[in-house]
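*Asks:* my questions concern the predicted model and sequence given below.
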Amino acid sequence: MLKRSADRNGMRLNGSRMNNLDQPKNGSAAASNGASQAAPRSKPQTPLPANPLAYTDSFERRHIGPSPDDLPQMLKLLGFDSLDGLIDAAIPAAIRMQRPLHLESAKSEYELLQELREIAQENHVYRSFIGMGYYNCITPPVIQRNILENPGWYTQYTPYQPEISQGRLEALLNFQTLVSDLTGLEIANASLLDEGTAAAEAMSMSYGLSKTESKTFWVSEACHPQTIEVVKTRAVPLGIEVLVGDHRKFQFEQPVFGVLLQYPASDGAIYDYEEFCDRAHAAGALVTVAADLLSLTLLKPPGEFGADIAVGNTQRFGVPLGYGGPHAAYFVTKEAFKRQLPGRLVGVSKDVHGRPALRLALQTREQHIRRDKATSNICTAQVLLAIIASMYAVYHGAEGLRQIATRIHCMTSILAEGLQKLGYVLGSEPYFDTLRVMVPAEKAKDVVRRAHSHQINLRQIDAQTFGISLDETVSSDDLLALFQIFAGEQIAHFTPEDVLSHCPTPCFPENLCRTSPYLTHPVFNSYHSETELLRYIYRLQSKDLSLATAMIPLGSCTMKLNATSEMMPITWPEFSQIHPFAPLHQTKGYQILFEQLEEWLAEITGFAGISLQPNAGSQGEYAGLLVIRKYHESRGEGDRTVCLIPQSAHGTNPASAVMAGMQVVSVACDSDGNIDVADLKAKAEQYKERLSALMVTYPSTHGVFEESIREICDIIHANGGQVYMDGANMNAQVGLCRPADFGADVCHLNLHKTFCIPHGGGGPGMGPIGVAKHLVPFLPQHPVITVGGKQGIGPISAAPWGSASILPISWVYIALMGAEGLKKATEVAILNANYIAKRLEKHYSVLYKGKNGLVAHECIIDLRQFKKTAEIEVDDVAKRLIDYGFHPPTVSWPVAGTMMVEPTESESRQELDRFCDAMIAIREEIREIEEGKADRKDNLLKNAPHTIFALIADEWTHPYSRQRAVYPDAWTRENKFWAAVGRIDQAYGDRNLVCTCLPMEAYQ
């Protein structure tokens, strides 16, 4: 930690100034007559703290929901006298930690934010004209305050329950429309992780669609270097050869299944790719174009010159640089390829009342269903950032975006004219926002030095070439500074205004100019005043249930408190306004934060090394498996390609294994949901010569601490394999046990679950990996900034530290909780889950329990019997919970017909009881059907959720009252959350796939 400087006016301790606490006030006896003994004082009503000089406001009590008075009563229900007794019974003694975590003591929110401010100030916010896909931009304040900084948007869950997700689904539909319109292609997804991984997904999709025998993918050398390397990383385990070259020279003499082009090129050049695309198609190759979305407001879109797929980054649409992320990538393709499109896809359908309604479309493509047959392991997106980008487009509209792009291009033309006046040779024309400047080698260092003296960063492409990329924030003063930087000893006797006066009007060749319309839908032409946009944002927010509304008790997804003090730093300029490729000497604050966070995560998990690069849990899985693969290869055992995966595993596990070039072999589970150790041992021995890894989730996917976990790890190691642990359930281990201690070699950590980064409506996420000592040399590297191990795998993400700007959230959480607070959080998470299981076990069957009849941090409620007794499906119960004001738990996973409930430690006993009361009330509603008191087809569950549209209809034909439908308990009468639409017809939407904005009359 940074040490604090002494305060000039007094001693500073723990971040606060030490005052003379006991100095007598004027008028007291001591002050007036110099008495040596103060007058007697009455006994204080509140006892003094043990150390009155230290802050005493504990964050732990604000993060943990149940009060100290609630805990004994909850434990009593479970038959325990203490939390220690519960934990001793729940977690196998063989894996328990025998010491506390070696972390600093917890700090107060106030003092920690002060400390983080000092760290942040070690970052220096220069003007970065580096480009390479990352640009400074202006986040409209109305969007920053009301979306990025608004828990009503950033605490939402993935929209798997569309009836209570219509707001963000509409914003994502706007995003898809934006991308489709600007690229000229038919069908876009709801975002991907970053441009590099989107390009890699395009390669995989092209390979899957290819009708040739080729295993070669051709990449233009004009692509961003980080994109090229991420593509190479993805290609290796699939046996794909990546060729990099100049598109002007490539003649398709070697068969290729796909090509990747950059538009405009990384150095700013704009090429006419139409003839190249024709030749690629003639050779049987699919064409992917990585395109700058803002430039497409002026340039001919990829879909009009032959692209089959377009990918890119929407960061410059109002999303801060954030030292690399999170940013929403886009992926768009032709209608014919819709079923191979990776990621999530929002589509239009209708609800039970026949009204338009949105939901995730074509979900049969997802890895949770297709598992090892999935074409992608992506199970998340960058929803919050995609929403910001879409709102940026809604705010500015087509004309506003065109004006922004035109201004940037004009400023670039002024810069080009001025640099040429100074005698510099520039790269090829035309250009949009980026110039390639040739500088004599002996002058290059002086250019860099002068740039830094002006607090400006340039891209140095090679010893004699600089790149300058302008953005919407560029000013006349910036251009003047750039002229002075390149003028050197001579003085630039002109200003940007002088150049403008005789600068030719910038334009592109006719064959490159955009002529087609875009963003003509009313949503992009209706909300250009702040008043109208603010109201639109709030209308959408009101349609979504977030943690600001109620508990989201999703099993395996850990929807815990995202504290305001954790979230505040992400928009501080020192964290949000730094380019990912800024020189390291400007980012010392980030380096301090990374180092400390890595140390803390290593201590929490027991691992020797941490990589913060993977920017999603799925990417962490993939990175961990590639590290294992590289380790085996380093030992001459590259033929170890078999990955054992239990039947209960997350769907991303088998998908990630296939992407990593492994053969998936399934391992059986017993009747209690645990790994069948005998089957595991038999298969480990069967594949002993080829065994690469076991992927295991702990506690198990069924929410139980398996007693045999050490034996399981030992079996894998005895047969030459490595143990990969899925860290989705790490929040049941922190402070109590550590994966590395009981045999795991690799573990990814979902920082968006255990360590409080919010889900953001389905993203952002962060999935760093921890590895044992022998695997540290293989941690992922990066082509631009030096990170990773000496023998490391290639980059997993486009930016060196993934989505760096959200890492302060986890840093703050760990520092605020301290070792004891983290342990207490884990204990209470386990207590809350068992409390719910105990309260509900008389009404529902709790499917899996551990040896002592306890669950871990989540429990599975079995609803399958009601299909026979009352024709009630699990979805009926889920939708009825919406009427009670809850987001339904995880439905039909990992067992069909069940609900997986995870309350987390942040929910109060009052909220837990409200949920249990709702579930018990629903059980009684089911009983009415079973006993013939309610109709089996027309009942409270089958018709849920009940909307205000149905409530105010002229006719009410149901055999139950309107009041019982929409106000089933006292809470709802005071705090009613209305589902925006009735139950959605999923099949209709897939049969009639529409993934762009409907005309407004459709909603009337």
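*Replies:* Structure received.
*Asks:* going forward, measure contacts and count neighbours with C-alpha atoms only.
*Replies:* Fine.
*Asks:* and the helix ranked longest in the chain, what does it pack onto?
*Replies:* Criterion DSSP state H: the longest helix present in the chain is helix 383-421. Applying 3 or more C-alpha pairs under 8 Å, 6 or more residues apart in numbering; DSSP states H and E, we find helix 383-421 packed against helix 141-143, helix 166-183, strand 425-426, strand 434-438, helix 476-487, helix 496-502.
*Asks:* and here is the other one:
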Amino acid sequence: MKTDSFKLRHIGPSEKDLQDMLHTVKAESMDQLIYETVPDDILLKNPLQLDEAMSEQEYAAHLLELAAKNSVFKTYIGLGYHEASLPAVIQRNILENPGWYTAYTPYQAEIAQGRLEALLNYQTMICDLTGMELANASLLDESTAAAEAMTMLYAGRTRDQKKSECNKFFVSEEILPQTLSLLKTRAIPLAIELVIGNHETFEFSSEFYGALLQYPGKSGEVFDYAAFVENAHAADIKIAVAADILSLVTLKSPGSFGADVVVGTTQRFGIPLGYGGPHAAYFATREEYKRNIPGRIIGVTQDTNGDRALRMALQTREQHIKRDKATSNICTAQVLLAVMAGMYAVYHGPNGLKYIANKVHTSATILSKTLSKLGFTQLNENFFDTIRITADADKIKTLAEAKQVNFFYPDATTVSIALNEATTVKDLNTIISIFSEASGKEAVVIRDISKEETSISQNLARTTDFLTNEVFNSYHSETELMRYIKKLERKDLSLNHSMIALGSCTMKLNAAAEMLPLSDPQWGNIHPFVPIEQAQGYQELLSKLEDQLTEITGFAGTSLQPNSGAQGEFAGLMVIRAYHESRNDHHRNICLIPSSAHGTNPASAVMAGMKVVVTKATDEGNIDVDDLREKAEKHKDNLAALMVTYPSTHGVYESAIREITSIIHDKGGQVYMDGANMNAQVGLTNPGAIGADVCHLNLHKTFAIPHGGGGPGVGPICVAEQLVPFLPGNPVISTGGDHAITAISAAPWGSSLACIISYGYITMLGADGLKNATEYAILNANYIKERLNGHYSTLYSGERGRAAHEMIVDCRPFKANGIEVTDIAKRLMDYGFHAPTVSFPVAGTVMIEPTESEGKAELDRFCDALISIRKEISEATKDNTNNMLKNAPHTLAMVTADTWDFPYSRTEAAYPLSYIAENKFWPSVRRVDDAYGDRNLICTCEPIEAYMEEA
């Protein structure tokens, strides 16, 4: 046994398991199974050209070498990114804890109450600080959130505004540059006209539907927007405000001066810079927009017993579910980072946040006064943390970098300095020494910053309370917070307990060796806009990852910028759009999408300004090639693209895929391949081999970034040669192709810190390991298929009867027994498992994907559970709903209650199979009532008065 082989640790089945499993699936060898599963004409003839696999020890040493190439300066660039202090108790117990980072999106609320409570805390924090009524459970980054505000307000225009073609959106010239770039990306395909200008001189007209303001502005100046907002509302113009979350501790909330939407990032609340991400953005608005707000909302409801429970509220209003009627394709969040930011507020409480904010502001005020004494002019009148100094920028830059300090230089005569939570008195004196040397004057030494000073006028200062809820006033010692975090963790089922066999979502092992570098400050403390030479470790790693992904996909180039799968879809389509426009094919705007596609596909196409034409599926679940050919011919003059998932969403390698891509190319279109199922291709075939032109990759699926309870995700795009020139750019740091489209995400390389995980996964597996991972994913899926044969029906199979890496199991026949697919999902909780994907892509089914990470013993436990549940289904009747499936899940409180009014035993309810007793997981609530929560929408923690009344 090669104990230094990462492949041995990542892939679940042993050599002995392999022979037993091949026997079960009736295959002589792995090669035979692959031959019977994957069409021969798309199999790769040569192995992937990747470096030899590293052991975990070699990789750890390699990462240390790369990290040493990063120069961690004291950085005061700002522009939406600031060094923050991550409390060790949060780092150790959340960021580094698989109980938190391996959890799935909380669609099964009964086994996700801990995450849901943490996210409810986050939403409450956002509502309190912004002064808004409703917040979602996070978005991707500040710039994306601002773009979502622009499009939400656009979709919400009044009937008269739509009739008058009211399509102008005012953007303050104080907006962050990366946000402006992303707004342009989103505005162009929707024919929204951006008007950038000075809010103080802007004149309102009926052509405008909305406006976006920065608070404080990118210069650091804090403006009084009250009159602007009042005038805008008088003209029926809605206002979005991008606000710095820490500044809202001391500044008047945007809600108090009339904002309709408030967006921003919570990176300042303890989240590492990570060269740009991942960070949790926030989005808050008025309750009237509850059915238009993008992303997820956590709400309070009750369970079967009438006890308080949490769940994702208004699930069907997630915009992407509306497909081609959607106004947003957002289908993920930054849950792990939102949980951390929320815990930061829980740990510090309102008084702690005031201390931190006041320290930052006092430091900036004292620095401003001290530099003025040295003869420098400070330009900002009202500011929170950022001052602007008139000086020779080149001279200051040279002196600053010599002392390992970064400022921001807007022009040749201005130096911008944005202070942060980590700024100390020593740091302030270093800054002063730089300017002292530049001026030739003796430095003034700052002794302490204990006495609060302010540079915020009274009419801009916050006077209202925030974070008054009990949760923000209870856990301020490390002991208390550690126990609170553990209490929540115990309510959640994650991969550290049992397999999560989610079809399409690929919940594979997130190896500790891949995760460890995330805690290293040499990776965590790099600002995304530092000079490239200070991030050479990152540059080398990200460049190598791009090359690895380019090789794996069989393409010519890669952009890591999109920070979710849905953003990758949008990026890919915008690159296709730019390609067509470069050839004067501006009219090409038809996107063909199979009926089985993910809901994000049509939503992304609409966002990219395309018209969706749906193609049919055959009874076998494949693309109807004749219908596709007919529609491609019909729309040949305007055909822009086909969006196709491969293997199909039905878990089948369609043998006609090369014919399908040829049909599109013959009509002048490009083929976009949704990379959701790329983990069934790596090393065996690739998008280039099937004839695609662009694909996005879900690094949080195929390439082992953990789901984190619903994020972070990374969705890079890989493209064929003709599309390379159009890969996305960034307005601050040059990225992308020669004819780059504007930004897709705020940071140049998106969520760079998370990309380290995928780099480790590929580097330690190597070409053979990656291929083996795909083969074992296929083996594991077919093993489950055979074990369930005779108990459940698999809905679709390939031409030789094989499943791909996942399969759809039909639960619709059980309606005759009064059992719905939801009942099976809830009953699985009693067996210690998270349900597979429910009712997607076919209602009344479950889609099972075991991944290569699970060994035979776990697969057998899962199959035994489903077979046992099948026996329970056969004993159920439509007339009697008092059965184990309808009453599932069974909680500890139920099973230990003095009375037991059910026609089956407590043991049958809680311990139906013997393995459960060794590692019992208890759902913390009974089945939640979704409808009750939607009728009584509560999306924040109860005020402290409610607890006082209860007491």
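*Replies:* Structure received. Since the structure is predicted, the reported quantities are computational estimates derived from the model, not experimental observations.
*Asks:* now the TM-score, please.
*Replies:* Overlay of the two chains. TM-score (TM-score structural alignment, normalised by the length of structure 2): 0.98; 943 aligned residues with a C-alpha RMSD of 1.4 Å.
*Asks:* about what we covered before: what's the average distance of the longest helix of structure 1 to structure 2?
*Replies:* On superposition with structure 2, the mean distance recorded for helix 383-421 of structure 1 (mean C-alpha distance after the TM-score superposition for structure 1) is 0.4 Å.
*Asks:* so which bit of structure 2 is that helix matched to?
*Replies:* Using TM-score structural alignment, the residues of structure 2 aligned to helix 383-421 of structure 1 are 335-373.
*Asks:* what about the strands in the stretch 201-350 of structure 2?
*Replies:* Using DSSP state E, counting those that start in this stretch, the strands of the stretch 201-350 of structure 2 run over residues 208-215, 238-243, 261-265, 281-285, 297-303, 308-313.
*Asks:* next, the mean deviation of the first one compared to structure 1.
*Replies:* Same thing as strand 208-215 of structure 2. Looks like 0.5 Å for strand 208-215 of structure 2 (mean C-alpha distance after the TM-score superposition for structure 1).
*Asks:* now the third one
*Replies:* Compared with structure 1 after fitting, strand 261-265 of structure 2 deviates on average by 0.2 Å (mean C-alpha distance after the TM-score superposition for structure 1).
*Asks:* how close does residue 281 of structure 1 get to residue 99 of structure 1?
*Replies:* Using C-alpha to C-alpha, to the nearest Å, residue 281 of structure 1 is found at 63 Å from residue 99 of structure 1.
*Asks:* mind listing the helices for the stretch 701-850 of structure 1?
*Replies:* 709-718, 807-840 (DSSP state H, counting those that start in this stretch).
*Asks:* how about those helices in a markdown table, adding mean neighbour count and distance to residue 236 of structure 1?
*Replies:* Output for those, formatted as a markdown table (neighbours: other C-alpha atoms under 10 Å; distance: least, C-alpha to C-alpha, whole Å):
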| stretch | mean neighbour count | distance to residue 236 of structure 1 |
| --- | --- | --- |
| helix 709-718 | 19 | 25 |
| helix 807-840 | 24 | 29 |
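*Asks:* for residue 592 of structure 1, find the nearest of those helices.
*Replies:* Of all the helices of the stretch 701-850 of structure 1, it is helix 807-840 that lies closest to residue 592 of structure 1, at 10.9 Å by C-alpha to C-alpha.
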